[in-house]
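Undergrad: Can you look at this prediction? I've put the sequence above it.
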Amino acid sequence: MRIAIAGGGLGGLTLARILHQHGVDAVVYEREASRSARPQGGALDLHPESGQQALAEAGLAGRFRSEARPEGEEHRIVDPTGRTLVHHEPQPGSFSGRPEIDRSALRDLLLDSLPGDTVVWRHRLVAATPRPDGGWELTFHGGHRTGCDILIGADGARSVVRSLLTDVQLSYVATLVELNIEDVDRRHPDLAELVGPGNLWCVGVNQILAAQRLGDGSLRVGISLRADDRPIDTYRSKHALLDMFGGWDPRLTALIEAGDSAPTPRPIEAMPIGTRWASRPGITLIGDAAHLMPPAGEGANQAMLDAAELAGRLAANPADPDSAIRTYEEAMFTRTHPIAEMSARVQAMMLSPTAAQDIIRFFTARPAEPAPAD
């Protein structure tokens, strides 16, 4: 059973690791040149029932605890004047909630747990063709080809594998602009104090200015804006962004001014809620390829849980992988549907004219640890 996993993100690597735990080999084809080819983004909070469960099944719970930062759960939400609306402080040193871990640290943890030849770098899948005798012929950028019996798409929002199962169209739901501030304690101690050890959300009308502390001593700043018709290059200018936050407390907009490089914007897209496809032999999807949602803290967690559930099904039924895939897909569709609905509601609430009031009501009625965008 030759298994090919398209995509070496958190979902694809978790899948390869748990399959390896079961004695099942898989090859991960990753488009990047190496593990350090590009920044992996900010931190994420791993939920006990999904991301942490997947790591436990991967035999990596202990290593996760050594890398995670429970203090990163601290979360403060303020209005444009800096007035605190919500403040969540975790129990010091406790791993019982949703401890934060940098994406880069989590990816390295997974990579280090795999045999050295599991991930094949510089292999961007561009096409997959069914073979007459079953399985798939894979074609990569540059012309290299190989075959597999089972193809699993863990290739994210713009999944190539997804197009083999469904022609669903993505919808543009928001714009995210990111900046980084390095060595914040030494260079910008005022901003280090403002953000604290975890996350800060500054919530206005139809826009959010957020910042999170990373384990390397930097801040990742994210600006979320409602979807509009402005060209994406509009958001590459700090001056343009500062104009959008005119009238806000200068202590908050200093997060934009302190960015070490030009802002990096990208559109945020989502799949229609309830997307399904007819099961097809020898192929399936996990993570964003299967259920791309607005960023509300669930994306990476659900991708890792997908991986754990699919790996378990395949390992338990190696003689009939197509049955294992069908069983996985039905359970995944059922599980992710309400989570996608929740993510859409949170996205709409956070980028609304009444966001401040809605957030207070949301977290008062449902006192839970707010999750940073993943």
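TA: Great, that's in hand.
Undergrad: From here on, just use CA atoms for contacts and neighbour counts.
TA: Noted.
Undergrad: Next SSE downstream of whichever helix or strand Ala192 is part of?
TA: If you go by DSSP states H and E, Ala192 is part of helix 189-195. Next along the chain after helix 189-195, taking DSSP H and E as the criterion, comes strand 199-203.
Undergrad: Which neighbouring elements make contact with that following strand?
TA: Applying 3 or more Cα pairs under 8 Å, 6 or more residues apart in numbering; DSSP states H and E, one finds that strand 199-203 contacts strand 75-78, strand 207-213.
Undergrad: in the stretch 201-350 of the chain, which spans are helices?
TA: Secondary structure of the stretch 201-350 of the chain (DSSP state H, counting those that start in this stretch): helices at 238-244, 250-257, 288-291, 299-316, 321-350.
Undergrad: among those, which is nearest Leu138?
TA: helix 288-291 (17.4 Å; Cα to Cα).
Undergrad: Quick one: residues in contact with the closest one.
TA: Helix 288-291 has contacts (Cα atoms under 8 Å, 6 or more residues apart in numbering) with 153-159, 161-162, 270-271, 275, 299, 303, 336, 340.
Undergrad: Switch the helices and strands packed on strand 199-203 over to CSV; also include mean neighbour count.
TA: Shown next, in CSV, are these (neighbours: other Cα atoms under 10 Å):
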stretch, mean neighbour count
strand 75-78, 21
strand 207-213, 25
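Undergrad: Next up, a structure to set beside the first:
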Amino acid sequence: MTIAIVGAGLGGLALARVLHVHGVEPVVYERDASREARRQGGMLDIHSGQRALREAGLLERFLAIARAEGQDMRLLEPDGTLLLQEDTPDDAPALRPEIDRTDLRNLLLDALPAGTVRWGRAFDHAEDGVLHFADGSTERHDLLVGADGANSRVRPLLTDARPAHLGQNVVELCIPDIDRAHPDLAAMVGRGNYWVLGDGKSLAAQRNGDGCVRIGLSFYNTGEDWFARSGIPFEDPAAARARLIELYDGWDARFTALIAAADDTVVPRSLTALPPGLTWPTNPTITLVGDAAHLMPPVGEGANMALLDGAVLGLALAEHRDDFGAAVAEYEQEMFERTAAAARMSADIQELLMSPDASRRMLEFFQPS
């Protein structure tokens, strides 16, 4: 029986690894030409997802490369007021360690047999048990798993649901080699996450394991067309940085210094999410994992849910290897309940971030009375 996984993200790779551990060899089809084809994003806070890595036999290797100090957090207001500083003791348990998405993906890729991932295979559509790819090639399958992210091409086979704009637009920046190039800014950001919230905006700086600090500039309660109206000339990185500094006028100069220090990587992202609690009638030949199934606001749950999806589905398929329908039904029952709770929590945090008093409400979230 052939299990075809579309997408070599965290959910698809976790599924492939758990299946491999249990003697089932799937095929993963990935549109990118190689693992190095594009940047994989910043740091991930892996907490509940550690259970999936344990099932994949990779937890010890994960803990060896994860950054426990990445749990550090600083929360400030736009005028520079420090609301919260949490520094992780050296002997603290790695309950929510951070890891570069690239490193976690490589950990999963390296744990699969050669040839499991078929690179450069862009999925187009499926019909009558046949996968059709953009290059005109086809492959047969018995079970199709869509692990192809927010804009999944597999999802429409199960549901008409589409991601909706969250009212948040983000500009991503990067300061490479910050310890050498900007030691004062490196000390300010610290070892983990640095958040400034207020005035309908936020600045989130995050130390990565490669010495880069990734910055996310968020603009809340903005529409899908906001980038077109923002006056940010993305084709000219220097001018784009200058315009972003204008948009943060009135903020402490230390924060706009982070924008000025960034390199020419200036990436706009419009954030979307699927409805919390999305379900669909079970189809014994098709299912979804990760963002394809339950795209959430990016507040720390998505990667963990994707890893768990892959592990739970892999275990169900290993147990019911002669009855994919039973495995899919068992997996989806657990996944719908688990991810609905995570999606509702993520939506609540998203609402908090978009509120006028976001910094104080976030402080209450981290330090409840």
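TA: Cool, the structure landed. Since we're looking at a predicted model, the values are computed, not measured.
Undergrad: Just the buried ones among the contacts of helix 288-291 of the first structure, please.
TA: Buried members of these, scored by 16 or more other Cα atoms under 10 Å, are 153-157, 159, 161-162, 270-271, 299, 303, 336, 340.
Undergrad: quick one: which two of those residues are the most distant?
TA: Val161 and Ala340, at 20.7 Å, using Cα to Cα across those.
Undergrad: The helix holding Ala192 of the first structure: average distance to aligned residues in the second structure?
TA: Mean deviation of helix 189-195 of the first structure from its aligned counterpart in the second structure after superposition (mean Cα distance after the TM-score superposition for the first structure): 0.8 Å.
Undergrad: That helix maps to which residues in the second structure?
TA: Under TM-score structural alignment, the match for helix 189-195 of the first structure in the second structure covers residues 183-189.
Undergrad: Quick check: which of the helices of the stretch 201-350 of the first structure is nearest to Ser279 of the first structure?
TA: With Cα to Cα as the criterion, Ser279 of the first structure lies closest to helix 321-350 of the helices of the stretch 201-350 of the first structure, at 6.1 Å.
Undergrad: Could you give the residue range in the second structure aligned to that closest one?
TA: Using TM-score structural alignment, helix 321-350 of the first structure pairs with 324-353 in the second structure.
Undergrad: Give the buried residues for that stretch.
TA: The neighbour-count check on stretch 324-353 of the second structure (16+ other Cα under 10 Å) flags 324-332, 335-336, 339-340, 342-347, 349-350, 352-353 as buried.
Undergrad: Distance from it to the middle of the chain?
TA: In terms of Cα atoms, centre = their mean, to the nearest Å, the centre of stretch 324-353 of the second structure is set 15 Å apart from its chain centre.
Undergrad: Quick check: it compared with the first structure, mean distance?
TA: Relative to the first structure, stretch 324-353 of the second structure is 0.9 Å off (mean Cα distance after the TM-score superposition for the first structure).
Undergrad: Make JSON lines out of the helices and strands packed on strand 199-203 of the first structure and add distance to Glu137 of the first structure.
TA: Below are these laid out as JSON lines (distance: least, Cα to Cα, whole Å):
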{"stretch": "strand 75-78", "distance to Glu137 of the first structure": "47"}
{"stretch": "strand 207-213", "distance to Glu137 of the first structure": "42"}
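Undergrad: Of those, which is nearest Ala26 of the first structure?
TA: Between these, strand 207-213 lies closest to Ala26 of the first structure; by Cα to Cα that is 34.8 Å.
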